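Student: Below: sequence and its predicted model.
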Amino acid sequence: MNDSDKGQNPSAGVDLARAALAAARARARELEQNRPLRGAAARRAGAQKRSGSRADDRDPQTLQATIGRLMAEHGWETPVAVGGVVHNWAEVVGERIAEHCAPVSFDEGVLTIQADSSAWAVEMRNLSPQLTSRLNESLPRTAEGGAVKRINVLGPARPRMGFGGFR
């Protein structure tokens, strides 16, 4: 039987086998290069960090430390602190003010509070510089200074009007 009888070229089969072997060897080299080093080779290469008696970031972390790190990474310290002030509003501003004024929102350094009467709204507008100072004493400092830059005072909620502004 000759080559023409088989319908194939024997040199083409050999070339195909050589190409497949070369591709397999290249893939093996690629896998070997990406494989993490182990044992003495890793220590020589400095690729593997060994655990020691000193604390490092691979040690178990407390929930408090993890939450603190997350707050710092995402810039949540001030909003969380303001939330604490809102929660303890009566302790921070005093019972008398807390009976008549409540915090509504805090956004970009502006604390909005709502008074239950027009008289208390005027009083809070007059007291806002002192209240801002008192609030900033209980809050962490920001890069720009105090966390609360300004206090916006809303008066009592107006009654809702019906259709066309008439009742």
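Tutor: It's in.
Student: use CA for all of it now, contacts and neighbours both
Tutor: Will do.
Student: Setting aside sequence neighbours, what's the nearest residue to Glu77?
Tutor: Of all residues not flanking Glu77 in the chain, Met71 sits nearest, at 5.6 Å (CA to CA, 6 or more residues apart in numbering).
Student: Use this one as the comparison:
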Amino acid sequence: MTESHLGGIPETVATYLRLRGLEPSARTARRRKKRGDIDDDKMPFAPGRDPTGVGDVLADLTRQAGWDSQLAREDLVLQWEQVTGAETARHASPVALADGILTVQCDSTAWAKNLQLMRADIVTQLMRRFPDAGVQNVRFVGPDVPSWKWGPRAVPGRGPRDTYG
């Protein structure tokens, strides 16, 4: 039996190791060179091929579609109670957001006035929790009551006085 170039290993053992892929040969070196030309996206264990979560995919989709601000506004409305507290949320609710001003409808003028005093804290909370919503200021309004001064049947004068008292 002849000795191989592998330093004393019989040629039959060297052939066996080479055929089993345990010993590099000239053929495997050529395969490695060819494999370098293959696109890395098709390699199963290449970097960047890890699966991504559904939340990450949806976050990328909403960012690319430009939906972040609209979703942040809807989150603001849905989480209004966590921002202001349960008691305040029962008496005040957001009704509009335009030009960076959030309009909040209150049950009474007293609630509107008290919330105006707390405006800085509420705006800070909203800007911290929902930066994409674009809230810059909050406007608190009292309850909607019909106006007797305008309309097709309005007449000059004092009008009713004891209707809402």
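Tutor: Everything's here; your move. Note that the coordinates shown come from a computational prediction; the quantities given were computed from them, not determined experimentally.
Student: Can you give me the TM-score here?
Tutor: Once the chains are laid over each other, their TM-score by TM-score structural alignment, normalised by the length of structure 2 reads 0.56; 119 aligned residues with a CA RMSD of 3.2 Å.
Student: Need the counterpart of the residue nearest to Glu77 of structure 1 in structure 2.
Tutor: In structure 2, the residue paired with Met71 of structure 1 is Thr62, using TM-score structural alignment.
Student: in what helix or strand does the residue nearest to Glu77 of structure 1 lie?
Tutor: Assessed by DSSP states H and E, Met71 of structure 1 sits inside helix 63-74.
Student: That helix vs structure 2, mean deviation?
Tutor: Comparison of helix 63-74 of structure 1 with structure 2 after fitting gives an average deviation of 2.1 Å (mean CA distance after the TM-score superposition for structure 1).
Student: which secondary structure elements does that helix contact?
Tutor: Helix 63-74 of structure 1 sits against no helix or strand, with contacts defined as 3 or more CA pairs under 8 Å, 6 or more residues apart in numbering; DSSP states H and E.
Student: mind checking how far Gly55 of structure 2 is from Leu19 of structure 2?
Tutor: 47 Å (CA to CA, to the nearest Å).
Student: quick one on the thing from earlier: in this structure the match of Met71 of structure 1 contacts Asp68, no?
Tutor: Yes. Under the criterion of CA atoms under 8 Å, Thr62 of structure 2 makes contact with Asp68 at 6.0 Å.
Student: before we move on, the earlier item: Gly55 and Leu19 of structure 2: who's more crowded?
Tutor: Taking other CA atoms under 10 Å, Gly55 of structure 2 and Leu19 do not tie; Leu19 has more neighbours (12 against 9).
Student: Which position in structure 1 pairs with the more buried one?
Tutor: In structure 1, Leu19 of structure 2 lands on no residue (TM-score structural alignment).
Student: now swap in Thr103 of structure 2 and tell me
Tutor: In structure 1, Thr103 of structure 2 lands on Thr112 (TM-score structural alignment).
Student: Give me the neighbour count for that match.
Tutor: 16.
Student: contacting residues around it?
Tutor: Counting by CA atoms under 8 Å, 6 or more residues apart in numbering, Thr112 of structure 1 touches Pro103, Val104, Ser105, Phe106, Ile151, Asn152, Val153, Leu154.
Student: could those be laid out in JSON lines, adding distance to Leu16 of structure 1, neighbour count and secondary structure?
Tutor: What follows is the contacts of Thr112 of structure 1, written out as JSON lines (distance: CA to CA, whole Å; neighbours: other CA atoms under 10 Å; DSSP: H, G, I helix; E, B strand; the rest coil):
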{"residue": "Pro103", "distance to Leu16 of structure 1": "79", "neighbour count": "19", "secondary structure": "strand"}
{"residue": "Val104", "distance to Leu16 of structure 1": "76", "neighbour count": "13", "secondary structure": "strand"}
{"residue": "Ser105", "distance to Leu16 of structure 1": "73", "neighbour count": "14", "secondary structure": "strand"}
{"residue": "Phe106", "distance to Leu16 of structure 1": "72", "neighbour count": "19", "secondary structure": "strand"}
{"residue": "Ile151", "distance to Leu16 of structure 1": "80", "neighbour count": "20", "secondary structure": "strand"}
{"residue": "Asn152", "distance to Leu16 of structure 1": "80", "neighbour count": "17", "secondary structure": "strand"}
{"residue": "Val153", "distance to Leu16 of structure 1": "83", "neighbour count": "22", "secondary structure": "strand"}
{"residue": "Leu154", "distance to Leu16 of structure 1": "83", "neighbour count": "22", "secondary structure": "strand"}
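Student: and which of the residues you listed is nearest Val82 of structure 1?
Tutor: For the contacts of Thr112 of structure 1, the minimum distance to Val82 of structure 1 (CA to CA) is 7.6 Å, reached by Phe106.
Student: still on that earlier bit, tell me which two of the contacts of Thr112 of structure 1 sit farthest apart.
Tutor: Phe106 and Leu154 (13.2 Å).
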